[in-house]
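# below are the sequence and a predicted model; questions follow.
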Amino acid sequence: MSFLSRIMVLKSKAHFSAGANSRPTDPYSAAIFEGTRKRKSGQAKSRVVLLILSFTTVYCIIGARLVEYGVAMPDTTSSILPPDRLMASRPDIVDRNGALLATDIRTVSLFAEPNKIVDADDAAEKLSTVLPDLEPKSTYRKLSSKSHFQWLRRQLTPKQQSQILALGIPGIGFRPEKRRFYPGGPTASHVLGYVNIDNRGVVGMEKYIDDQGLADLAAVGMTSNQPLEPVRLSLDLRVQAIVRDAVVNAVTNFQAKGAGAVVLDIHTGEVIAMASAPDFDPNNPNASAAEGWLNRMSNGTFEMGSTFKTFTMAMALDSGKITLHDAFDASAPLHIGGFTIHDFHGQGRVLTVPEIFQYSSNIGTAKIVDLVGIDAQKDFLTRVGLLTKTQTELPEVKMPSQPHVWKKINSITISFGHGVSTTPLQTAVAAAALVNGGKLIEPTFLPRTREQADEVAKVVLKKSTSDDIRYLLDFNGSKGSGRVARVPGFDVGSKTGTADKVVNGRYSKTLNFNSFIAAFPIDNPEYVVMTFCDEPKSGEAKYGNTISAGTAGPIARDIIARAAPNLGVQPKFGQDSSALLVSY
């Protein structure tokens, strides 16, 4: 038998022997064997079940996290915004006639993925050839960082984008965005306001739009790039351009610190135009000095000087304490509490009520307010909105100031415009109430009909008082200091106001704040124009140089002469007020 055959025989014997002896023959050994087998089988099943549970738990956790990521809002970081927010639309802003004031334009922003940048120094150098104002150290630091995303420049021009694409820098890309564009530049800057780099309203009507719910919708991701319904303002772009031109020229021509004007519809409270200078270009607000951001018309308070005599006269006439036929002795200065009250244009005689208004007599006005009393004066000024904050859509509105305690000297100085500081806008609103029949209508920068205005109007004085005030304004406009703004054909009634400015707690003898109130056509007023000129260094010599008649008055004159035709006001000439053909 060969060796291989012998080996095969031995293996078969061994296998048979093992198989024969693998099961115990006695009952006790068989039970032990069977228990061992079942225990091993149970352990195997437990391991399988445990493995299944483990995999199920892991997949449940992964699924839960996927669901969480799917429904959660994307994280907003300082470096990048979600694409839907970058492309979210703002509504266009148009004037009352549909002329475009603000709109969105598509643009792109430049970003880098530093982890894909091959040579940060070379990339920064190439980018500087297209964007020379990129800060080299900051750009290199961003490009060489360990992050996966860095903004390099927001809102590029198409030309800049194409030039950067031509550089072929790896790791550089563009994201689409929307940029706010103001076709008129600074024409209506203080009314419109501006937006930040993320297209969110910062000030003006842009902020008002966000406050009405647009910002909340953007925060929860419910905005889109679909066009929105335009927001129509009460402004008339034609008149707005005229007003802005007039106040900017005044700052230059009169070497003034500032100037401003507002045109107000006295029957609806609509702001037809409003401008304050210095101003800024909302397309690039940071390029203007901080001084240009201040909206002096609604967010600056000033002592209005003798324009306040209009309200003092209205108060006294409405109370019944005086009539237009009364007269007061203004021949001598008044001495009250160590102060002396005198007239700038003193006549040294007894003056009738219209003459007190015409010559702007401080003495006569002081005697009139003394008849009415402090409490009645405070109540009237509150009633016409001069001691409370103006309610309107524009966010930038300042609270007026007044004395903590009203004494007799305060009452007298307030009667001719010293001691209470108000905003020019609220002064114009109160003046409108004096000439529209006695209705105080809060100003609005949105369209409003007369019917809607009547619903919110408050009657603050008698119609007969309003008629008397129109007479006084007309009288002063034709015979007094208001002659400067008596535009032929439009019968402008007006009142000047020249107030010494407070410097370091004392009234300056060289610096003035000049204001001017005008209403036209005064026989049936439709509009009020309020102008001011702050700290002028020069003025029209014919009307008194740096006082109101030489500075604020000419601003109103220029606005009315140019804007009245655009407002549809018909000029009147001749004895019967009919229009005449004039040959030039």
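Structure received.
# drop to CA atoms for contacts and neighbour counts, all remaining ones
Will do.
# hey, where'd the strands end up in the stretch 51-200 of the chain?
Remark: strands assigned in the stretch 51-200 of the chain by DSSP state E, counting those that start in this stretch are 93-94, 100-112, 150-156, 172-181, 194-195.
# highest average neighbour count across the ones you listed?
Highest mean neighbour count among the strands of the stretch 51-200 of the chain (mean count of other CA atoms under 10 Å): strand 194-195, with a mean of 24.
# can you give the contact residues for that one?
Arg180, Gly201, Val202, Val203, Gly204, Glu206, Lys207, Pro282, Asn283, Pro285 (CA atoms under 8 Å, 6 or more residues apart in numbering).
# same thing but 7 Å
Residues outside strand 194-195 that contact it (CA atoms under 7 Å, 6 or more residues apart in numbering): Gly201, Val202, Val203, Gly204, Glu206, Pro282.
# pull the number of nearby residues for the third one.
Applying the criterion other CA atoms under 10 Å, we find 22 residues in the vicinity of Val203.
# follow-up on the earlier one: so which of the contacts of strand 194-195 are in strands?
Gly201, Val202, Val203 (DSSP state E).
# from Asp211, how far out is the last one?
This means Val203. 11 Å (CA to CA, to the nearest Å).
# hmm, back to that, okay if I get the strands of the stretch 51-200 of the chain as a markdown table plus distance to Leu511?
Formatted as a markdown table, these follow (distance: least, CA to CA, whole Å):
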| stretch | distance to Leu511 |
| --- | --- |
| strand 93-94 | 39 |
| strand 100-112 | 36 |
| strand 150-156 | 44 |
| strand 172-181 | 39 |
| strand 194-195 | 33 |
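# tell me which of those lies nearest to Asp558.
Nearest to Asp558 among the strands of the stretch 51-200 of the chain is strand 100-112; the distance by CA to CA comes to 23.7 Å.
# okay, one more to line up with it:
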Amino acid sequence: MNGRIPLRPLARVLDARRRGENPDAIERENLRIRHEQMRDKARVRAEGRLLVLGLVFFCAFVVIGLRMGMLAQSEAEEPRAQLPGSSIIASRADIVDRQGRVLATNMETHSLYAHPHQMIEPLRAADELMKIFPDLNHERLVKDFTNGKRKFMWVKKKISPEQMQAVHDIGEPGLLFGPREMRLYPNGKLASHILGGASFGREGVASAEVIGTAGIERFFDDELRDPARGGAPLELSIDLTVQAATERVLSSGMKLMNAKGAASVLLDVHTGEIIAMASLPDFDPNDRPRPPVSGSPADSPLFNHAVQGVYELGSTFKIFAAAQALDLGLVKPDTVIDTSPPMKVSGFRIGEFEGHNYGKQTVEGIIQHSSNRGTGKIALAIGPERQQDFLKRMGFFEPTGVELTEASGGKPLLPARWTELSTVTISYGHGLSASPLHLAAGYAAIANGGHKISPTLLKQDGPHYGPQVMSEKVANEAAHMLRLVVTDGTASFADVPGYKVAGKTGTADKPKERGGGYYKDKVIATFSSIFPADDPKYALVVTLDEPVETSGSRPRRSAGWTAVPVAAEMIGRIAPLLGLRPEYDVPEEEEVTLVRN
């Protein structure tokens, strides 16, 4: 039952007939009423739909208005521009030095690929390609061109304009070219360990993604590929001219001292900027070699000795023990300590280089003569806990954090148990291994008045000091001791005319790769310095791996004979490039004799 009233209700029809009325009038009246009810329902339904539609439009306009307001209040953001239908971002920002000189850039080139099924003379094409690219495999080319299975194949990922023209002259329609950009390092091997290198990532025939594979290229890969940079280059802290001079001197010194490897770090002691950093042997990032699959990683030219290489840095660490003892008030520069033998710690005898006996020495004398026993006694007064805390605050417990992917592998090697014997040996640079960059940062803290700095490869806008790790007074006293090492101690070859240098030598026996123990005839020789000594601006560390100086009657391996002369030559070359004017001692007026013609 749907509740509808019948058009001809029986009761009303019978009643109408009794009264003599026409029953059809009843049907017409009921039909009119039914139609009016249907129109009313349709009108109500239509009005409801219009109301709902109006509400939908109102809500849409409110949402759009709110979104427009939010966009108006937000920061403008550059959209990522990509090739139509492609997700490959082919552009990459340049890398420049602190003077804006190009270290890495992009060059437009072409790739060569083949459609073997479109080739007319595949055998001739293979023969002609071998003339242009002798490094290709002829048998493989012939097989790929003729087996009928391959529709597409790469022949060369990048070719020169001359090679492109030569391939074009072959006249083979199945050989095709695709535009792309390649990474170019115009200075060749210069700063190779800093830059690292780049290669192709995702590839298409119309473009290829250039991605960083090592060094600064990989560390800042996302930033360098971000179109929002608007073409702005990545500005590094290094100076190209100083870097070139550093590498030239280090290479010559490495050959002269018959060393297996070498590293150098030049650091601004106030900003933490790395002005130059070199590692030898090196490589050309334009033709980056493959990582080694056997042997020691340190033997590969890809290995960054300045950052990845962790070594026992020998007596260069002695100044840290002296500085901490001064800062704790345990000693003064003129405090006398007896360095005479014997000295035993935990049953182990503590000796001196070549069996020397320096007798009673002041703290200054201990650093000047590089006494192991004297430094060890200072360290025992400090104690293991305080020594650990100081070296940790100096940054010798963690990687340096410099902007290189390889830096994470340069974590210092610490003793499993920090005993009293560890405290003594670490005070003179044995039992704790760190990188040359760690050492340069440590000496920078002495040079800048006692502030820890964080080494960086990015250009800075001014000094960036970290926490105070020693007082300014102690830092100045430590710098004075380092100056005495050059004027009256083991680093006399570092007395560069016109430039006052302060520093400390370190000669550490090289540990064996297997079986434990140390080589008797292999050392790591290091000279860590700051200059100018009276107003330090730079810290320089030079490290040689297995050096041997052979000009005398017997081979000499100590840092005073190997690393120091190399560092002295380096300072003499780079100091003028850094804008440091030489200062010479001028005799007093009464000592000058006038000569007249």
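Alright, I've got the coordinates. These figures come from a predicted structure and were not determined experimentally.
# quick TM-score on the pair, please.
Once superposed, the chains reach a TM-score of 0.80 (TM-score structural alignment, normalised by the length of structure 1), with 488 aligned residues with a CA RMSD of 2.4 Å.
# quick revisit: and the contacts of strand 194-195 of structure 1, which are buried?
Gly201, Val203, Gly204, Glu206, Pro282 (16 or more other CA atoms under 10 Å).
# give the contact list for the residue lying closest to the second one once chain neighbours are set aside.
Looking back up the chat, that one is Val203 of structure 1. Nearest residue to Val203 of structure 1 in three dimensions, chain neighbours excluded: Gly193, at 4.8 Å (CA to CA, 6 or more residues apart in numbering). By CA under 7 Å, 6+ apart, the residues touching Gly193 of structure 1 are Val203, Gly204, Met205, Glu206, Pro282.
# the fourth one reaches Ser189, doesn't it?
No - with contact defined as CA atoms under 7 Å, Glu206 of structure 1 does not reach Ser189; the gap is 10.5 Å.
# mind checking the SS state of the counterpart of Ala381 of structure 2 in structure 1?
Matched to structure 1 by TM-score structural alignment, Ala381 of structure 2 sits across from Leu371. State at Leu371 of structure 1, reduced to three classes by DSSP: H, G, I helix; E, B strand; the rest coil: helix.
# counting neighbours, what do you get for Leu371 of structure 1?
With other CA under 10 Å as criterion, Leu371 of structure 1 counts 12.
# how near is it to Thr465 of structure 1?
Distance from Leu371 of structure 1 to Thr465 of structure 1, by CA to CA: 17 Å.
# repeat for Phe475 of structure 1
Distance of Phe475 of structure 1 to Thr465 of structure 1, computed by CA to CA: 15 Å.
# all helices for the stretch 401-550 of structure 1, in order.
408-415, 424-435, 450-456, 463-479 (DSSP state H, counting those that start in this stretch).
# tell me the residues of structure 2 aligned with the last one.
Okay, so that is helix 463-479 of structure 1. Using TM-score structural alignment, helix 463-479 of structure 1 lines up with residues 472-488 of structure 2.
# middle-most residue in structure 2, spatially?
Leu404 (1.5 Å; CA atoms, centre = their mean).
# that one corresponds to which position in structure 1?
Checking TM-score structural alignment: Leu404 of structure 2 goes with Leu394.
# my guess is that match meets Met205, correct?
Yes - with contact defined as CA under 7 Å, Leu394 of structure 1 counts as touching Met205 (5.9 Å).
# returning to what we had before: neighbours of the spatially closest residue to the match of Ala381 of structure 2 that is not a sequence neighbour, how many?
With CA to CA, 6+ apart as the criterion, Leu371 of structure 1 has its nearest non-adjacent residue at 7.0 Å, and that residue is Lys321. Burial of Lys321 of structure 1 is recorded as 13 neighbouring residues (other CA under 10 Å).
# you'd agree Lys321 of structure 1 is in a strand?
No - judged by three-state DSSP, Lys321 of structure 1 forms no part of a strand; its state is coil.
# before we move on, the earlier item: tell me the one of the contacts of strand 194-195 of structure 1 nearest Arg470 of structure 1?
Out of those, the member with the shortest distance to Arg470 of structure 1 (by CA to CA) is Gly204, at 33.3 Å.
# would you confirm that the closest one contacts Pro395?
Yes - Gly204 of structure 1 lies in contact with Pro395 (CA under 7 Å); the separation is 6.2 Å.
# tell me the counterpart of Val435 of structure 1 in structure 2.
By TM-score structural alignment, Val435 of structure 1 lines up with Ala447.
# quick one: contacts for its match?
If a contact means CA under 7 Å, 6+ apart, then Ala447 of structure 2 has Val269, Ala475, Ala479, Ile530, Pro536 as its contacts.
# likewise Gly212 of structure 2?
With CA under 7 Å, 6+ apart, Gly212 of structure 2 has these contacts: Gly197, Ala198, Ser199, Arg218, Asp221.
# out of those residues, which are shared with structure 1?
Shared with structure 1 under both residues aligned by TM-score structural alignment, their matches' CA atoms under 7 Å, the contacts from the contacts of Gly212 of structure 2 are Gly197, Ala198, Ser199, Arg218, Asp221.
# now the helices for the stretch 201-350 of structure 2?
Using DSSP H, counting those that start in this stretch, helices in the stretch 201-350 of structure 2 cover 215-219, 221-224, 240-256, 318-328.
# how about the alignment partner in structure 1 of Asp461 of structure 2, nearest residue that isn't a chain neighbour?
Here Asp461 of structure 2 is matched to Thr449 in structure 1, going by TM-score structural alignment. Sequence neighbours aside, Thr268 is the residue nearest to Thr449 of structure 1 in space, at 6.2 Å (criterion: CA to CA, 6+ apart).
# the one you found: how many residues sit nearby?
26.
# good, wrapping up.
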